[in-house]
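K.L.:
Could you work out the structure for the sequence below:
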Amino acid sequence: MGSAGVEAAPASIPTSGLCLLLFITLPCCDTTCGGEEQKADDRSRLHDAGFRQNRSLYSCRMQDLVDETDLALLNALQVAPRGSWAILGRALDLDPATVARRWRRLQTEGYAWVTCAVGPPRHNTFCLAYIEIECVRGEFDAVQDAFVRQPEVVYIHHLTGPRGLLIVVARSSPTLISEYIRDTVEPMPGIRSYHAEIRTAGHVEPSRWRLRSLDQDQQRALEAGTEAEKRAHDIRLEAVDQQIYQLLHEDGRMPFTTLAERAGVSEPTVRRRANRLLNSGILRLRCEVVQSVSGWPVSAVLWAATPPTHVESTVQSFAALPQVRLCCSLTGPRNLLLMVWLRSLDALPQLEGTLYERAPELTIVDRAICLHTAKQLGRVLSREGRATAQVQTTLEAFPVL
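P.N.:
Modelled structure (predicted):
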């Protein structure tokens, strides 16, 4: 369906029954969904007092909880995605073997993964389309499933509102976006209508978003061991670079020996070329985490408008807000799109107030809550948000020039 609602409880269910259910469910999150050893000490890493409560309310359906030590590890991997277990362990005051064991569990069970995205120096070599889709009643799942299998569809979000599906499509040119819409979207059964806009500029990227589970000393220790990006726009890419991109997209922590074996080149060659791609910002690694256990369990999309002459200053006014995960310019009258992660549903109007205070020239034209993300940068996500499968990324987003 193109919209979502909440049904009232049947009249036959007594009020006392509902109260009893709440009484039983909420303590379960605190007593049976805990982490591993030293959980009490790990709680000191929480960013604020409401973090544990929010995480419990939204994650008690998960088979295993991610504890605060796990979140600190994931935050460390956001800072140093290919950091060694020894480096990560020193920053977290953990044994390297413990760090490796925790990561294996998180990755294997789909709670977290390290992947790769094309960085800003190459954003002008491909085209992203944000397409809002209204589905015929009863056809939503079929339409969503059809898009999940397509490599050019990098994101799929189920939203509130009349157009219940937002997909992000990557092709090498506007002409090929037109071809995709004409050949794939328009004839697809189950689609009632659609609205497409093209991204014209990226301002805030998900690769820069952080969990904020580390203290300042831990953050500095990890940043000291990473090399700052040195932008290089004149690097000529070859087919082996495309292979490295696809392999790092599959697993951003793939060892150089495995990268070399699968790319069919020597280890020194793959090490040199991978480091060049990463250090130049052409490729960016990012550690993703299941949203429901991140402490930021609610996501929303904001469509906004600001005068073209104020776009840069407007974005700068809110880019550092912890809620802002993505911001880009779009064609059309709604020329800014924001993806935000929130502590709770009631944080959305609070955030909008903050945005207006920081950027009075900004007008929020529309907003929607993201009910479920079905695909995230090529990862297929379950209802709980865990990664269950991967669709190989399209090379149209990383062409050889």
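K.L.:
Please count neighbours and contacts with C-alpha atoms only from this point.
P.N.:
OK.
K.L.:
show me where the stretch 251-400 of the chain has strands.
P.N.:
Taking DSSP state E, counting those that start in this stretch as the test, the strands found in the stretch 251-400 of the chain are 283-289, 298-305, 324-330, 336-342, 363-376, 379-381, 387-390.
K.L.:
could you pull out the helices for the chain?
P.N.:
Assigned helices in the chain, in chain order: 15-31, 39-42, 51-59, 68-79, 85-92, 96-108, 140-148, 174-180, 216-224, 239-250, 256-263, 267-279, 311-318, 347-358 (criterion: DSSP state H).
K.L.:
So which of the strands of the stretch 251-400 of the chain is the most surrounded?
P.N.:
strand 283-289 (a mean of 25; mean count of other C-alpha atoms under 10 Å).
K.L.:
which residues touch that strand?
P.N.:
74, 77-78, 81, 111-119, 206-208, 245, 248, 252, 277-278 (C-alpha atoms under 8 Å, 6 or more residues apart in numbering).
K.L.:
what residues are up against Arg253?
P.N.:
81-82, 114.
K.L.:
so which of the residues you listed comes closest to Leu321?
P.N.:
Among those, Pro81 lies closest to Leu321 (C-alpha to C-alpha), at 22.2 Å.
K.L.:
What residues does that closest one make contact with?
P.N.:
Pro81 neighbours (C-alpha under 8 Å, 6+ apart): 114, 252-253, 285-287.
K.L.:
follow-up on the earlier one: of all the helices of the chain, which lies closest to Cys127?
P.N.:
helix 174-180 (6.3 Å).
K.L.:
here's the other one to compare against:
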Amino acid sequence: MDSVTLDSLDLELLHALQLDGRAPFSRVAEVLDVSDRTVARRYERLRAADAVRVAAVTDSRRTGHAEWLVRLRVLPGGCSAIAHALARRPDTAWVTVASSGTEIACIFRVTDGGPAPLEALARHPQIRDVDAHRLLRHLMDRRWLGRTSALTAEQISALRSPAPGDAAPVPLTDLDRRLLPALAIDGRAAYPALAKQIGWSESAVRRRLEELRRSRALQFDVEVDPALLGFSVQCLLWLTVAPSRLTTIARSLTADPETAFVGATTGAHNLVAIAVCRDADALYTYVTDRLSSLTGIERMETTPITSYAKRAAPAS
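P.N.:
Modelled structure (predicted):
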């Protein structure tokens, strides 16, 4: 990624796209009180520098998929190649390198009821250990505040995407299996380009995308390195929580500005969170002051995130 510095307009643009990843630049420009050309130029600059990407993210609950959170402990030197191989798989939604290159955490999306494809991973000569947990539920319904704090309440109201419609499960079609990977790469791809790329008519692509958005089976996330926003430390928090306190503690975590994701899982660690902090001192304060004050956390493991091979989901 080229060196990039974000100014106030960039931050407003990123917040706007987080509210509606496919909002026309003309609409964004009107709310931000700048020209269409300025908004388009700013976005293209960030895209060209590989600093920002709008990616489509499906909601597994509505597409009939299960999510498995998998931890791989890897021999030194093997992490990068394994992480990038996992990132190229269509059934992975999130791949991160942690613990200074000796661990990988990723999410597999599989047909509901099916297991995560762990057998091949366990046979890999550079993987020492494989630990899989079913991700039972996403418990955080807002975005990380570090990238959604640039706009006023009035601007947010003007840009927020339409309210969802029917929340019933949405069976994926042959069109979806072509469309969704294309949108995961570029969530702002124009309809004519999408139609040409996947070999369907523009009208069919437009209609199906609108249906998926209306049902909330498809959302759009803005991928941006928190370091560009002044947050240099990210950490996975593996928490073992008393069952009677799980909901209360999860609710407390989702209200914290440091939190980017909270989910309930199977296994010894029944709650997992991602904390994003200004620096190591801020993470220390969050862990020792904030988390230690929550009654019901019986055990906690912290795993520093060092890099991402694939970002989309959890939608932080």
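K.L.:
rewinding a little: let me know which of the helices of structure 1 is tucked in deepest.
P.N.:
helix 68-79 (a mean of 24).
K.L.:
I'd like the contacts of Arg253 of structure 1 written out as TSV, with distance to Arg105 of structure 1 added.
P.N.:
Formatted as TSV, the contacts of Arg253 of structure 1 follow (distance: C-alpha to C-alpha, whole Å):
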residue	distance to Arg105 of structure 1
Pro81	17
Arg82	17
Val114	14
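K.L.:
which one among these gets closest to Thr200 of structure 1?
P.N.:
Val114 (26.7 Å).
K.L.:
quick one: what's aligned to that closest one in structure 2?
P.N.:
Alignment note (TM-score structural alignment): Val114 of structure 1 maps to Val54 of structure 2.
K.L.:
surely that match meets Asp186?
P.N.:
Yes: between Val54 of structure 2 and Asp186 there is a contact under C-alpha atoms under 8 Å: 6.0 Å.
K.L.:
Looking at these two, which has the bigger crowd around it?
P.N.:
Val54 (25 against 16; other C-alpha atoms under 10 Å).
K.L.:
got the contact list for the more buried one?
P.N.:
17, 21, 184-188, 220-223.
K.L.:
Same check on Leu86 of structure 2?
P.N.:
Neighbour list for Leu86 of structure 2: 92, 95 [criterion: C-alpha under 8 Å, 6+ apart].
K.L.:
7 Å instead?
P.N.:
By C-alpha atoms under 7 Å, 6 or more residues apart in numbering, Leu86 of structure 2 lies in contact with Thr92.
K.L.:
Trace it over to structure 1, please.
P.N.:
Per TM-score structural alignment, Leu86 of structure 2 is aligned with Phe147.
K.L.:
and what of Ala195 of structure 2?
P.N.:
By TM-score structural alignment, Ala195 of structure 2 lines up with Ala260 in structure 1.
K.L.:
Reformat the strands of the stretch 251-400 of structure 1 into TSV and put distance to Arg271 of structure 1 next to each item.
P.N.:
Shown next, in TSV, are the strands of the stretch 251-400 of structure 1 (distance: least, C-alpha to C-alpha, whole Å):
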stretch	distance to Arg271 of structure 1
strand 283-289	14
strand 298-305	37
strand 324-330	30
strand 336-342	34
strand 363-376	27
strand 379-381	25
strand 387-390	24
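K.L.:
And those strands: which comes nearest Ala129 of structure 1?
P.N.:
strand 324-330 (8.8 Å).
K.L.:
Which stretch of structure 2 is the closest one matched to in the alignment?
P.N.:
So strand 324-330 of structure 1 sits over residues 259-265 in structure 2, by TM-score structural alignment.
K.L.:
List of residues touching that stretch?
P.N.:
Contacts for stretch 259-265 of structure 2 (C-alpha under 7 Å, 6+ apart): 133-140, 143-144, 250, 253-254, 270-276, 314, 316.
K.L.:
Can you tell me how far the nearest residue to Ile177 of structure 1 once chain neighbours are set aside is from Gln150 of structure 1?
P.N.:
Distance criterion C-alpha to C-alpha, 6 or more residues apart in numbering; nearest residue to Ile177 of structure 1, sequence neighbours excluded, is Arg171 at 6.0 Å. Applying C-alpha to C-alpha, to the nearest Å, the value for Arg171 of structure 1 to Gln150 of structure 1 is 12 Å.
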